[in-house]
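> What follows is a predicted structure for the sequence shown.
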Amino acid sequence: MQKTFALHTEPHVADIGDTQLLFQPEVMGDDFMEAYTALRETQQASGVNPDELDGLDPEQLRRVSRGMRGFLAYLMLPESAELFTRLDVIKGGKVLKSFTDPEEADAYAAAVKGGGAKVTYHLRLPDRVLVELLEWTVSLFSGGQRPPTSSGGSAKASPPPGIRGTAVSPSKASTRARGR
């Protein structure tokens, strides 16, 4: 017996408005798990439960967003990753300088004379789109299963309490025809 396995050779494409983000055709399982585990650990180390984002202060949300962007960029082709992680330092509606490193962007913005400089992503996206991209890539690269490091990877719920009934199901309660 012979079995043929296909490998994806064309990038996965995420269409977001008029922008296309290209993701690697294949990501090795251990590389994906290391990146996903790092994302979860970073979020948890900052005191953030990624499954409960309600009520977070803006700085915590910024860390969660940056962590998700870093994880997603790891799975992208280089040009898309650069676009996706580019940070612009803006003052008075003008881009002063662009960065790919968040710490460098923050430091530059803090050093701008007169203050008032703000760091924003060049490709601004609503949080819901980031979450949808995260869920899509997890399903792409983990075979449709949430990785075991996530809360969805926990054991199945216990059966409901009580004694299971032993009554005959209605479909079997009807009179059977006697065998020949």
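Structure's in. What do you need?

> Could you use CA atoms for every contact and neighbour count after this?
Fine.

> Without its sequence neighbours, what residue ends up closest to Asp127?
In this structure, Asp127 finds its nearest non-sequential neighbour in Ser65, 7.5 Å apart by Cα to Cα, 6 or more residues apart in numbering.

> where's the one you found relative to Arg40, distance?
Between Ser65 and Arg40 the computed distance is 12 Å (Cα to Cα, to the nearest Å).

> do the same with Leu87
According to Cα to Cα, Leu87 stands 23 Å off from Arg40.

> if we can go back for a sec, mind checking what secondary structure the residue nearest to Asp127 has?
Secondary structure for Ser65, judged by DSSP: H, G, I helix; E, B strand; the rest coil, is helix.

> try Glu132
Secondary structure, three-state DSSP: Glu132 is helix.

> which residues in this protein form strands?
Ranges of strands in the chain, per DSSP state E, are 12-16, 19-23, 87-91, 94-99, 118-121.

> Ok, which of those strands comes nearest Leu61?
With Cα to Cα as the criterion, Leu61 lies closest to strand 118-121 of the strands of the chain, at 13.5 Å.

> try this one next to it:
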Amino acid sequence: MRKTFALNTEPHVAVIGETELLFQPEVMGDDFMDSYAELREARQAEGVDLDDIEDADPAVVRKSNRGLRVFFARQMLPESAVLFLRLNVVKADKVLKSFQDLEEAEAYAAKQKGARIVDELRLPPRVLAELLEWIVELYGGGDARPTTSSSGSSTASRPAGTRGTGRSPSKASTRTRGR
């Protein structure tokens, strides 16, 4: 018996506005689960309640969002990951310097009076949530499978042996009246 398994070879593409983010065609299950477990543990440790974000410490929320972005970047192709993780230190709508590391960006911004940190690719929370759902479906073993033509699937095998013409014992039993 021989079974052929399809592997994705083309990157997955998330189109967000005019930006295309390229994700790895396949991610090994243990790599994905390790990075997903790290994300979940970080969120729990930070204690960010997404239903009550108004009362949360902005620094904690930023760190939590950064953890989510790092999780996404681990599934991306390098060029997309660099864009997705880029942080700009901005003052008066002018980019002073760009970083990949949040702590470095925070240290630099602290030295620049009136500066703030913004993601290069700014996204609303709902898009991040939808992206997370899509990523988990792609790599987590959900309904997503490599796309192949329907002719790529084999037909089911016929059961072994020959079909008998005798009556089934269940059909030979006495029927209950009224059924």
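Alright, I've got the coordinates. Bear in mind the structure is a predicted one, so any value in this text is a computation, not a measurement.

> Could you tell me how many residues sit around the residue nearest to Asp127 of the first structure?
Taking other Cα atoms under 10 Å as the criterion, the count of residues near Ser65 of the first structure is 16.

> Now do it against Asp30 of the first structure, distance only.
The span separating Ser65 of the first structure from Asp30 of the first structure equals 23 Å under the rule Cα to Cα.

> In this structure Val77 of the second structure contacts Leu22, no?
Actually, residue 77 of the second structure is Leu. It isn't Val. Yes: under the criterion of Cα atoms under 8 Å, Leu77 of the second structure makes contact with Leu22 at 5.7 Å.

> And those two? Which one has more around it.
More neighbours surround Leu22 than the other of Leu77 of the second structure and Leu22, with 20 against 16 (other Cα under 10 Å).

> Enumerate every residue touching the residue lying closest to the more buried one once chain neighbours are set aside.
With sequence-adjacent residues excluded and distances taken as Cα to Cα, 6+ apart, Leu22 of the second structure is closest to Val13, at 4.8 Å. Shown here is Val13 of the second structure, whose contacts under the criterion Cα atoms under 8 Å, 6 or more residues apart in numbering are Glu20, Leu21, Leu22, Phe23.

> Turn these into JSON lines, including distance to Arg177 of the second structure.
As requested, the contacts of Val13 of the second structure are arranged in JSON lines below (distance: Cα to Cα, whole Å):
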{"residue": "Glu20", "distance to Arg177 of the second structure": "67"}
{"residue": "Leu21", "distance to Arg177 of the second structure": "66"}
{"residue": "Leu22", "distance to Arg177 of the second structure": "65"}
{"residue": "Phe23", "distance to Arg177 of the second structure": "63"}
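
> Just give me which of those are shared by the first structure.
For the contacts of Val13 of the second structure, the contacts that are reproduced in the first structure, applying both residues aligned by TM-score structural alignment, their matches' Cα atoms under 8 Å, are Glu20, Leu21, Leu22, Phe23.

> I'd like to know which of these are buried.
Among those, those classed as buried by 16 or more other Cα atoms under 10 Å are Leu21, Leu22, Phe23.

> with those residues in mind, which one is nearest to Leu138 of the second structure?
Nearest member of these to Leu138 of the second structure, counting by Cα to Cα, is Phe23, at 10.0 Å.

> residue closest to the middle of the second structure?
By Cα atoms, centre = their mean, the mean C-alpha position of the second structure lies nearest to Ile135, the distance being 1.9 Å.

> Give the aligned equivalent of Trp136 of the first structure in the second structure.
If you follow Trp136 of the first structure across to the second structure using TM-score structural alignment, you land on Trp134.

> can you tell me how far the residue nearest to Leu22 of the second structure sits from Leu138 of the second structure?
Plainly put, Val13 of the second structure is 11 Å away from Leu138 of the second structure if you go by Cα to Cα.

> give me the number of residues near Gln75 of the second structure?
The burial count assigned to Gln75 of the second structure is 21, neighbours taken as other Cα under 10 Å.

> I meant to write Ala81 of the second structure there.
The burial count assigned to Ala81 of the second structure is 21, neighbours taken as other Cα under 10 Å.

> With Gln112 of the second structure as the reference, measure out to it.
27 Å.
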